[in-house]
Each structure stands twice: as C-alpha cells, then as structure tokens.
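Participant: I'd like to go over a predicted model; first the sequence, then the structure.
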Amino acid sequence: MAGFGGGNMQNLMRQAQKMQEEMQKTAEMLNDWEIVGTSAGEAVVVYMNAKKIINGIELDESVVDPTDVEMLEDLIMAAINDGYSKADKVYEEKMGKYGNMGGLGGML
C-alpha cells in the first residue's frame, strides 16, 4: 500500500500555504471594498465595506421629519440591511471558494 511520499506531502503543504496567502489577501481586500446600501429611492445611503463596517451615512433632508423619527429609523435600518445583503454577496463571491480550503478541511 502506497502512502504519502515526502514530495507529495511537501507539495500539499505548499499548496495549502499558497491558498492561505490568497485567502489573506482577499480578506484584506474586503476591508477596502465599498458597499452602498440605500432605501427610499436613495434618500438614505449607507456606506460600508464588505466586512459590514459602516463608514458613513447620508440622509436627504426630505426624510428628516422631527415629528416622525420612527420612519427615519426604519429607513436607516432598511439601507443598512440592503448594504449587509450586498456585502454578503460580495463576501460569498470572493471568500466562498475558501470555504473548506479546497478540500483540505481541518488539516490547516
């Protein structure tokens, strides 16, 4: 019965290291990836990165009604949720291929 030869194991470890490096670069890129979530026809805009860190919020004055704060809260939540949904898609697209580390599972 043939086992792992030294060369095969070294090659496997090199591939695993390369995949880890690619995954790290991709994860760092997600910090810089701008996601824009909107609601109320872009009257509320939320800026975040693909890791769901909110970097800014813009409100059109048409949605700022001091007598209806609850509506503004709902619009902000809707814009954040829109951004989160978009961030999830970007994350899955960019990081999904590393889900099980190319079949290496718990070896790393």
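Facilitator: Structure received.

Participant: Please make it C-alpha for all contacts and neighbour counts, starting now.
Facilitator: OK.

Participant: Break down this structure into its strands, ranges please.
Facilitator: Assigned by DSSP state E, the strands in the chain fall at 34-39, 44-49, 54-59.

Participant: here comes the other one, which I'd like you to weigh against the first:
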Amino acid sequence: MDMSKLQEMMGQAQHMQEQMEQKLATTTAEATSGGGLVTARVNGKKELLRLKIDPNALAASGGDVEMLEDLITAAINEAGRKADDQMQAATSGMLGGMDLGKLLG
C-alpha cells in the first residue's frame, strides 16, 4: 500500500469520526413507560435531555415511589436502546459509503 492511499484512508477515517460525533450530538430518541406516564428523551450519547412525568403518575402508582422509579428507569433505558438503533443504522450507512476495497486495492 502506498502512502497516498494510506493518507486518503486516514483522511476518510477522520471525516467519519467528525460525522459520527456530530450525529451523536444531534440524534434524539424518546420512549415512554407506564402507558405514557413517564417520557424520556436522550441524545446519541445517551445523555438524558428531558424527563417528563405525568402529574397522574404518582396517583396511578398508588403512591408507590419504587414503582414510579421503575417507570422512569424503563423509559430511560428504552430511549437509550432506540438511540443505539438509530446510531447503528447511521453508522452502517456511513461505512457503506467508504470503498475500503478501492483504497486497499
């Protein structure tokens, strides 16, 4: 492999990393639990951006704080899974555009 091909590969890898970081910051996923009593929104970095708890959530849980905590946890975890799915789809699309065979050829 000559140096120009290696430099081209490195440049593409750097570009892909920059795209991925931007995608992580701009991707958002939202999930609910308890029939919509709790809603969580996260970004691609799985940082919690918003947590909404319906005022009826405590009454619906019968005042059971542990149940409410479980609903919150479930909503956050599901939003994280959705963010992962979105990022995986975006990553496979980005890699599909990089012709490794041509560069290594």
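Facilitator: Arrived safely. Everything quoted here is computed from the prediction, not taken from an experiment.

Participant: So what does residue 20 of the first structure match up with in the second structure?
Facilitator: With TM-score structural alignment defining the correspondence, residue 20 of the first structure maps onto residue 14 in the second structure.

Participant: before we move on, back to that, rebuild the strands of the first structure as a markdown table, extending it with distance to residue 70 of the first structure and mean neighbour count.
Facilitator: Putting the strands of the first structure into a markdown table (distance: least, Cα to Cα, whole Å; neighbours: other Cα atoms under 10 Å) gives the following:
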| stretch | distance to residue 70 of the first structure | mean neighbour count |
| --- | --- | --- |
| strand 34-39 | 15 | 22 |
| strand 44-49 | 14 | 23 |
| strand 54-59 | 14 | 14 |
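
Participant: List just the one of those strands that sits closest to residue 14 of the first structure.
Facilitator: Nearest to residue 14 of the first structure, of all the strands of the first structure, is strand 44-49, at 31.0 Å by Cα to Cα.

Participant: The closest one vs the second structure - mean distance after superposition?
Facilitator: Superposed on the second structure, strand 44-49 of the first structure shows a mean distance to its aligned partners of 0.6 Å (mean Cα distance after the TM-score superposition for the first structure).

Participant: what span of the second structure lines up against that strand?
Facilitator: Mapped onto the second structure using TM-score structural alignment, strand 44-49 of the first structure covers residues 38-43.

Participant: Which residues are in contact with the spatially closest residue to residue 37 of the second structure that is not a sequence neighbour?
Facilitator: Using Cα to Cα, 6 or more residues apart in numbering and skipping residues adjacent in sequence, the residue nearest residue 37 of the second structure is residue 54, 5.0 Å away. Residues near residue 54 of the second structure by Cα atoms under 8 Å, 6 or more residues apart in numbering: 36, 37, 38.
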